[in-house]
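K.L.:
whatever this is, show me its structure:
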Amino acid sequence: MRIRSSNDDATDRQLSLLIGLVVVLAAGVATLDVWHAVVTHAAIPNPLLLLLIYAVSAISYRVKIVIRIRSSNNVTSWGDVPIMVGLVLVPTPWVVLCVTAGLATVRILNHGDTRKAIFAVAKEVLVISATGATLLLFGAHPSADHPQASAAAVVVAYLVLWIVDDLVFHPVIAVASRTTIRKVFLHDFGGRVFVRAATLATVVYVIEVLVSGATLLLLAFVPVLVGCAHLWRSRRLRTQQERDSWRQLADTTDELSSVDLNQVLHIAAVQGANLFSAGEVEIDLTTSGVDRVVRAGTDGVTYDGPGPRKFDGESSITAELETRDRSYRAGELVIDFDGKIKLTEFEQYKLKTFASALCTAIRNAAAYAELQRINEQNAYDAAHDPLTGLANRRELYERADEYFAGRTEDGVVALLLIDLNHFKEVNDTLGHAAGDAVLREVARRLDDAAAPGDLVARLGGDEFAVLLVNLITPALATHRAEQMLSALETTLEVEGMQITVEAAGGIALAPGSGGINELMRRADIAMYQAKRAGQQTATYAHAQDTADVERLMLGGELQRAVAEQEFVVDFQPIVDLGSGEVISAEALARWQHPEYGYLTPMQFLETVERSGQLPAFADAVLDQALAASGVWREAGFDLPVAVNVSPRSLLDPRFPATVLTQLARHDVPPERLVLELAETLTISQLDTVSRALDELREAGVRLALDDFGTGVSPLSVLSHIPVNQLKIDRGFVTALETSSEAAAVIRSTVDLARSLHLTVIAEGVESEPQRHALWELGCVAGQGHLFARPMSSVRLLGTLQRGSGGRPGALASALHDAGAVVRMPRRRASGPGRTG
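P.N.:
The predicted structure is shown next:
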């Protein structure tokens, strides 16, 4: 594409107007010069003299033009010398002719810009005419034989030349470079003054020699004088130019440290034109496999698009964009000048340095762009289903979380959960490839039918979800859901077969609390209601949800429950399997909710853990458990009490102190308290809570591992926690009579416990055959409905007092007559309270 700003057009118009004005003035002045020469009958000069003036002018301008092409500075120009000497020797029109002819010749040979050439010629016409008129005014008469010009006249005339030259030149340069005349005038003012002074001294010297009629040998000093001044000035300018170039190159390199490839290319093209005083610069990436060319001048980028490039000739210089070790190649840098030039060694090194820095910047920007693309692709893959391209479960949850956090649009939000009916038959009959084709088509239809802003997601398998947003009323959710499911009714063709897709959808409006998990649960309940009823859609209703615990999450309920002692503790006795006697009791928390009734920990514990009320809840349970233990002990039943501990409680550094304080307050010995830990704890959690467990064990509190056998690595758990008891999960006990594997697990657990001197307790003992089988496998204790269901502490005390078969404290008859079994003394373990 071609890039050109309105500022460029305005600058061109202003520049054309200024040049046009100069040309018009020059034409008028040249006409006056010719008229004056005709009126005064000026003689025709010697052609050899005119040829000499022409040749000297061409040589001086040649030096001037070459330097200006290769530098942005105003450098030494000795074209004033032939002008001043020529005006003393020949009439003004002939000087104009010779000088402008020499200038034009040089411009043509260098293939210069036409507009610049016209301006240069017009400027010289004005300068020569003004200088010639000043000499005439001060009495100087041009003559090759008897030149007459005083030193004062020469000085004044040269000052006029200087002023006219600056008045014409600086405004045009200021417009072209978009800067102020003052800034252009002050640029290198000291150097220009020196050059003008040296030029004036040379002019005065030459003219004095000519006027005085001295030998022409004295003019031999002129080339020496001019050469010395020129070499001094050139060296000074070159030193200044190199210093400025290095500074500009350093600044440009800093600007290239961008991660935006477009910015790198545009900055490099524009600054490259400024850095090398070039007409235009091209950055060609086509040789590296990228069809892109960026072209710019000092005024800005003029083109950014596909190739081919524009410049590839004698007036341009090409540099490879590659790293120093040539391991990476980005393309080519092309610098185009006004004419054919040859770079100095310094400029070649500067070009190589700039090209290397640009190559590095392009590689860094390209690498960043590729990294950004990969990150975006990874982010997209993480949020989308690979088969259908729809959003996945993670994206759905994040979008819903934004709604619940209050960062989305106004209006009602609902969730539509869709499950395809009999989809398994498609996979079984036609194969999984056909099933994937059906899923892709279903995804496409749902996405097409979705309203703007809705999010369609595939949750997995044949289950889809649609987050419906911006609903004006809740009733609109049903209308939207029916529209989307209707889009699935049209038959689709898979492997030449016509298939009809049937689906059921469950609709749930966003709840006041509970977040996306509660919303998903409700939509799932509604979807299965639709399936059972044979309907296309169903909307969630509280009345049909027996597991609705939303109100437990409303503000203040948990705090109120703790304050008003709605949490109560029941106790289930743990019985010696051989004797039937109660040896301890497990505390089981319950919530007597005023609306939902008697709730078990499975229904509220997760909510308690998330609410921040866990410390208060755990303290209330522990307080009731230890209080009951004290009552039993006073009645003659000194039973240890076991209390379940949440892993989150163990993460609280205050928990050990709380436990010890409760033990002291109720005057219960630490060894009479057993803390039951879930065997499903991860190793990382065990490492975190080990300090709290060590502190409790050192105080005498006993530890039990609950649900043993259900975790990933029970041996790893045992190696981190030196417990006193193992509790076999009820699942193994239930399968004991029918599964040899379950019996093997229990047997190995008992053997492991014996080797570690641990007590084994079986959970969920429901029948006498289970009791006998456990006893035969070596398990010494158990709990379950065979002996007693959970009950209050008062009721348990009464049950203990009544006993079984006239034996207080027993809940079942002994498996053997008294004395039939001889028990060996229990071996003491090395740890406190550890028995076998």
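K.L.:
switch to C-alpha atoms for all contacts and neighbour counts from now on
P.N.:
Will do.
K.L.:
what packs against the longest strand along the chain?
P.N.:
Ranked by number of residues, the top strand in the chain under DSSP state E is strand 582-593. Applying 3 or more CA pairs under 8 Å, 6 or more residues apart in numbering; DSSP states H and E, we find strand 582-593 packed against strand 567-576, strand 597-599, helix 601-611, strand 641-644.
K.L.:
so the closest residue to residue 442 other than its chain neighbours: helix, strand or coil?
P.N.:
Closest residue in space to residue 442, ignoring its immediate chain neighbours: residue 488 at 6.6 Å, by CA to CA, 6 or more residues apart in numbering. Secondary structure state of residue 488, per DSSP: H, G, I helix; E, B strand; the rest coil, is coil.
K.L.:
and residue 430, which of the helices and strands packed on strand 582-593 is closest to it?
P.N.:
Closest approach to residue 430 among these (CA to CA): helix 601-611, 42.6 Å.
K.L.:
list the buried residues for the closest one?
P.N.:
Neighbour-count burial for helix 601-611 flags 603-605, 607-609 (criterion: 16 or more other CA atoms under 10 Å).
K.L.:
quick check, nearest of these to residue 472?
P.N.:
Nearest to residue 472 among those: residue 607, at 31.8 Å, using CA to CA.
K.L.:
right, and the closest one touches residue 555 too?
P.N.:
No - counting by CA atoms under 8 Å, residue 607 sits too far from residue 555 to count as a contact (11.8 Å).
K.L.:
residue 62: what's it in contact with?
P.N.:
If a contact means CA atoms under 8 Å, 6 or more residues apart in numbering, then residue 62 has residue 106 as its contacts.
K.L.:
secondary structure element for it?
P.N.:
Using DSSP states H and E, residue 62 sits within helix 47-69.
K.L.:
what lies in contact with the following helix or strand past that helix?
P.N.:
Per DSSP H and E, the first helix or strand lying C-terminal to helix 47-69 is helix 80-89. Residues from elsewhere that reach helix 80-89 (CA under 8 Å, 6+ apart): 53, 56-57, 95, 99, 128, 131-132, 140-144, 147-149, 154, 158, 199, 202-203, 206-207.
K.L.:
out of those, which are inside helices?
P.N.:
Members of these lying in helices (criterion: DSSP state H): 53, 56-57, 95, 99, 128, 131-132, 154, 158, 199, 202-203, 206-207.
K.L.:
next SSE downstream of the longest helix anywhere in the chain?
P.N.:
Secondary structure of the chain read by DSSP H shows that its longest helix is helix 345-383. Using DSSP H and E, the helix or strand that follows helix 345-383 in sequence is helix 393-404.
K.L.:
could I get the buried residue list for that next one?
P.N.:
By 16+ other CA under 10 Å, the buried positions in helix 393-404 come out as 393, 395-397, 399-401, 403-404.
K.L.:
I'd like the structure of this one too, to check against the first:
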Amino acid sequence: MRSAKRLDDDVTDRQLRLFVGLVVVLAMFASVIDATLPIRRPPDWTCALILVAICAATVLAHRLRVHVRVRSNTEGVAWAEVPVLIGLVLAPLPWVALAAVTGALIDKMLLRLPPRKIAFGAAKELLTATAAGLVLLAFGAGPDATGPHFNPVAITLAFCAMVLVDDLVFLPLMAIVQRSSIIRVARVNLDVKLVGHVFRLAAVLWVVAVLAYRGDPLLLLLVPLVISCVHLWHSRRVRTRVERESWQRLSRAIDALNVPDLTEVLHLASTRAAQIFSADDVEIDLADRGGDRVVRGVERGVTFDGPATGSTSDGNLITAELKTADGSYQAGELRLRFRDRVKFTEFEQYKLRTFASALCTAIRNAQAYAELARISAENAHAATHDPLTGLPNRRKLYERASASIADGAGDGILALLLIDLNHFKEVNDTLGHAAGDAVLREVGHRLQDAAHPGDLVARLGGDEFAILLTGLPAPAMAAHRAESMLAQLDRTIEVDGMQLTVEAAGGIALAPGTGGVEELMRRADVAMYQAKRSGRRTATYAHARDTADLGRLMLGGELRRAVAEQQFVVDFQPIVDLGTGEVISAEALARWHHPQHGHLTPLDFLETVERSGQLAAFADAVLDQSLTAFGAWREAGFDLPVAVNVSPRSLLDPQFPAAVLARLHNRAVPADRLVLELAETLTLSQLEVVERALGELRDAGVRLALDDFGSGVSSLSVLSRIPVHELKIDREFVLAVETSPEAAAVIRSTVDLARSLQLTVVAEGVESEPQRHALFRLGCVAGQGHLFARPMGAGRLLAALRRGSGGRPGVLAEALHETGAVVRLPRRRAHGRSSLPHLPA
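P.N.:
Take a look at the predicted model:
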């Protein structure tokens, strides 16, 4: 861009040199013509005095002009025609031309202009004087110093000849300098110029008439007065118009700078500044703000935009700091370059400061817009991408899949590959989360590299990945692509110097005709578990092999209708003190009273509910019925905490804690009367997400219980991450407590661990009195199971509590010991009451 500007400047300079040379050559021809003209009478002292007066008047007339800056040149309207034309009436043309040229030379040298401009000014004066003199000679209005002949027609035509020649010489020059057209240059202040020409012609006619008719010489004194008045009017009119247009351009430029893009601001500012201040080159330097960017431009466009490369080219520089009006912010520096020496007036300096301040504000606003856009883009990216791997997350996958399904998958078939890493939890448990994160990042990187253009690789959470396969030419290509992608995971992964092998299972599902993204995910999930169960790497969903019969209910909208029609009901199984038989709490167990399938347990429908999008409504319905039952029991005198099972997917919902606390508040139930039971099979990757929700609930007083404790391989790891209040021993250990020393050892160690942590232990699945006695001897304090009561409705449980056992309300079994033979464990408080059952002494 810089070389292009230099080329344009070279072209302009070449054109100026050629045009000035042409004018000088024409002036030389004019001087030859003047030299060959016959002189009627030799110059005497009168003529010499007239010539000196013409020379002096010409100098004065040139100094009396209205200056308008055009680039580094100054365009002005002077009164030089008046003394020259009067001199042509009184003295011979060659001498008047010589006097006019001499006056122009003196004026240009006083201004210290370069030789080219001096030569051009002298040549122009010679040409205009020659043209006017020739017209006067043609009409017989020759010079006569003693008695000039008053010929208004000849004088008027001579004046017009002077103006015409002046415009023919001057307008092309200004058009070259401004890189504009001659017509556009001629239209500038045309009305004011015409009025000025009329007054100058009138002044010439007045002077010649007074001299020709030998009028009172005092009348000549009116000429300087009239010229002064007209000049003041003329200059004021021109300056007012120029300033108004200048402020209008400045206002339009400032308005144009109000754009959010910094590059557009800088480009607009560089070109508009060149136009407003008639600069040959404008430079905006942002290096003062710690950056390294310079923008240069001319009126026609930007010539450079990039890092600072040193000083600008030669020329006169006028600079202004880019700072706000109060000086609180400075963006850099604005530099205006002129080829010739230029000095700004006070008005121009103020205008430059105004423009610089507006540009600084525009730069600051654009930088603020850019920062906001960056933050917004980062937030948008974070909302749709996984922070660990950088891959799109579940939300992005759903959006892309929904759009693809709506568009008909474009030119090919759409499929979803759902991948789950096998035994990944062991990596976290053995090597730590840092190693697990490294493995997940490497897996995501390999899947991304193996994907085809148009595919979307996403991490759903934990060790689950999904790939949206697009543009498949045939359904069979989905399996082929899936196999090739999973093959990328066969290579070992190095973590902290150790070589790890990752195994994975993938489920493939083609886009369904109905059901949308949720159904596509469900089918891929079903296929993935089929692959796991069969020991294969991949499996493709087949409707005939879909054993999730109840899952198909979702397609008919039965889950949504079940929630709306309250087909989900809650039964309650009491939890009793193993020593006294007293009921100490109750566990809520959801049931689906389906019109066709009868009573369905959570094992039958919970997985389907979790995949249907109805989990939040289902959980809210269960919680509402549980709190309603608690209220009924409390009114009857039985203050029993109620335990509600919570799906890990509910804890992933950021609105879940607030919904639970709001329901407790609306029902006026103390927070410590609610126990949320968490599945021990929660993965550590899920715990990272739900810890905040659990902490919020626990801090509010809600009690937490770890369900099925001991059934997984990471019991202690989960327990160390979740500050629970209760442990519920898995029923498999309870069933074997009498016959298996290993099961008894597990229960005893669990009780010892709970005692050291001040936790309550509840045994699940107590079926017989021998089991009850064995558990009690091992130190287990509470239990639930068919030995005490089967799950029942809230009303039936209340009736059983009132009826009691042996006439004792609230007791469902005979005590194992005398009352005086028991002690109480210290109560563990957490924002509310804590009731622990008895332990044997």
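K.L.:
from the buried residues of helix 393-404 of the first structure, pick the one nearest residue 383 of the first structure.
P.N.:
Relative to residue 383 of the first structure, the closest of the buried residues of helix 393-404 of the first structure is residue 395; by CA to CA it sits at 5.0 Å.
K.L.:
does that closest one really touch residue 380, like I thought?
P.N.:
No - here residue 395 of the first structure does not reach residue 380: they are 9.6 Å apart, not a contact under CA under 8 Å.
K.L.:
if we can go back for a sec, need the contact list for the residue nearest to residue 442 of the first structure.
P.N.:
Counting by CA under 8 Å, 6+ apart, residue 488 of the first structure makes contact with 442, 445-446, 501-503.
K.L.:
take those and keep only those in helices.
P.N.:
Among these, the ones falling in helices (DSSP H) are 442, 445-446.
K.L.:
of the residues you listed, which is the most crowded?
P.N.:
Tallying neighbours with other CA atoms under 10 Å puts residue 446 at the head of these, with 24 neighbours.
K.L.:
my read: it touches residue 484, true?
P.N.:
Yes - look at residue 446 of the first structure against residue 484 with CA under 8 Å: they come within range, at 6.0 Å.
K.L.:
buried residues in stretch 106-117 of the second structure, which are they?
P.N.:
In stretch 106-117 of the second structure, counting by 16+ other CA under 10 Å, buried: 106-108.
K.L.:
nope, stretch 213-227 of the first structure is what I was after
P.N.:
By neighbour count on 16+ other CA under 10 Å, the buried set for stretch 213-227 of the first structure is 219, 226.
K.L.:
picking that back up, quick one: closest of the helices and strands packed on strand 582-593 of the first structure to residue 675 of the first structure.
P.N.:
Closest to residue 675 of the first structure of those is strand 641-644 (CA to CA; 5.1 Å).
K.L.:
so which of the ones in helices among the contacts of helix 80-89 of the first structure is the closest to residue 563 of the first structure?
P.N.:
For these, the residue nearest residue 563 of the first structure by CA to CA is residue 199; the value is 104.3 Å.
K.L.:
that closest one and residue 79 touch, don't they?
P.N.:
No - contact status for residue 199 of the first structure versus residue 79: not in contact, 9.3 Å apart, counting by CA under 8 Å.
K.L.:
circling back to that earlier point, the buried residues of helix 393-404 of the first structure into CSV, with extra columns for distance to residue 515 of the first structure?
P.N.:
Formatted as CSV, the buried residues of helix 393-404 of the first structure follow (distance: CA to CA, whole Å):
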residue, distance to residue 515 of the first structure
393, 14
395, 15
396, 12
397, 9
399, 11
400, 8
401, 7
403, 9
404, 6
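K.L.:
and these, which two are furthest apart?
P.N.:
The span of the buried residues of helix 393-404 of the first structure, defined through CA to CA, is set by 393 and 404 at 16.3 Å.
K.L.:
which SSE is residue 318 of the first structure in?
P.N.:
strand 316-322.
K.L.:
quick check: angle from that strand to helix 345-383?
P.N.:
Interaxial angle, strand 316-322 of the first structure versus helix 345-383 (axes from the mean of the first three to the mean of the last three CA atoms, to 10 degrees): 50 degrees.
K.L.:
list the buried ones in strand 316-322 of the first structure?
P.N.:
Buried residues in strand 316-322 of the first structure, defined by neighbour count with 16+ other CA under 10 Å: 316-322.
K.L.:
stretch 290-305 of the second structure now?
P.N.:
By neighbour count on 16+ other CA under 10 Å, the buried set for stretch 290-305 of the second structure is 293-299, 301-305.
K.L.:
tell me the contacts of residue 516 of the second structure?
P.N.:
Contacts for residue 516 of the second structure (CA under 8 Å, 6+ apart) come out as 402, 405.
K.L.:
give me the distance between the most centrally placed residue in the first structure and residue 366 of the first structure.
P.N.:
With distances taken as CA atoms, centre = their mean, the residue of the first structure nearest its centroid is residue 372 (7.1 Å). Residue 372 of the first structure sits 10 Å away from residue 366 of the first structure, going by CA to CA, to the nearest Å.
K.L.:
now do stretch 253-264 of the first structure: distance from first to last residue.
P.N.:
Length of stretch 253-264 of the first structure, first residue to last, CA to CA: 10 Å.
K.L.:
what span of the second structure is that stretch aligned with?
P.N.:
Across the second structure, the stretch matching stretch 253-264 of the first structure (TM-score structural alignment) is residues 254-265.
K.L.:
quick one: end-to-end length of stretch 451-458 of the second structure, please.
P.N.:
So stretch 451-458 of the second structure: terminal residues 11 Å apart, CA to CA.
K.L.:
mind listing what's buried in that stretch?
P.N.:
Neighbour counts using 16+ other CA under 10 Å place 451, 455-458 of stretch 451-458 of the second structure among the buried residues.
K.L.:
among those residues, name the ones in strands.
P.N.:
Per DSSP E, the subset of these in strands is 456-458.
K.L.:
can you list the neighbours in contact with stretch 396-405 of the first structure?
P.N.:
408-409, 455, 457, 467, 515-516.
K.L.:
any idea which of those is closest to residue 572 of the first structure?
P.N.:
Distances from residue 572 of the first structure to the contacts of stretch 396-405 of the first structure, taken by CA to CA, are shortest for residue 515, at 35.7 Å.
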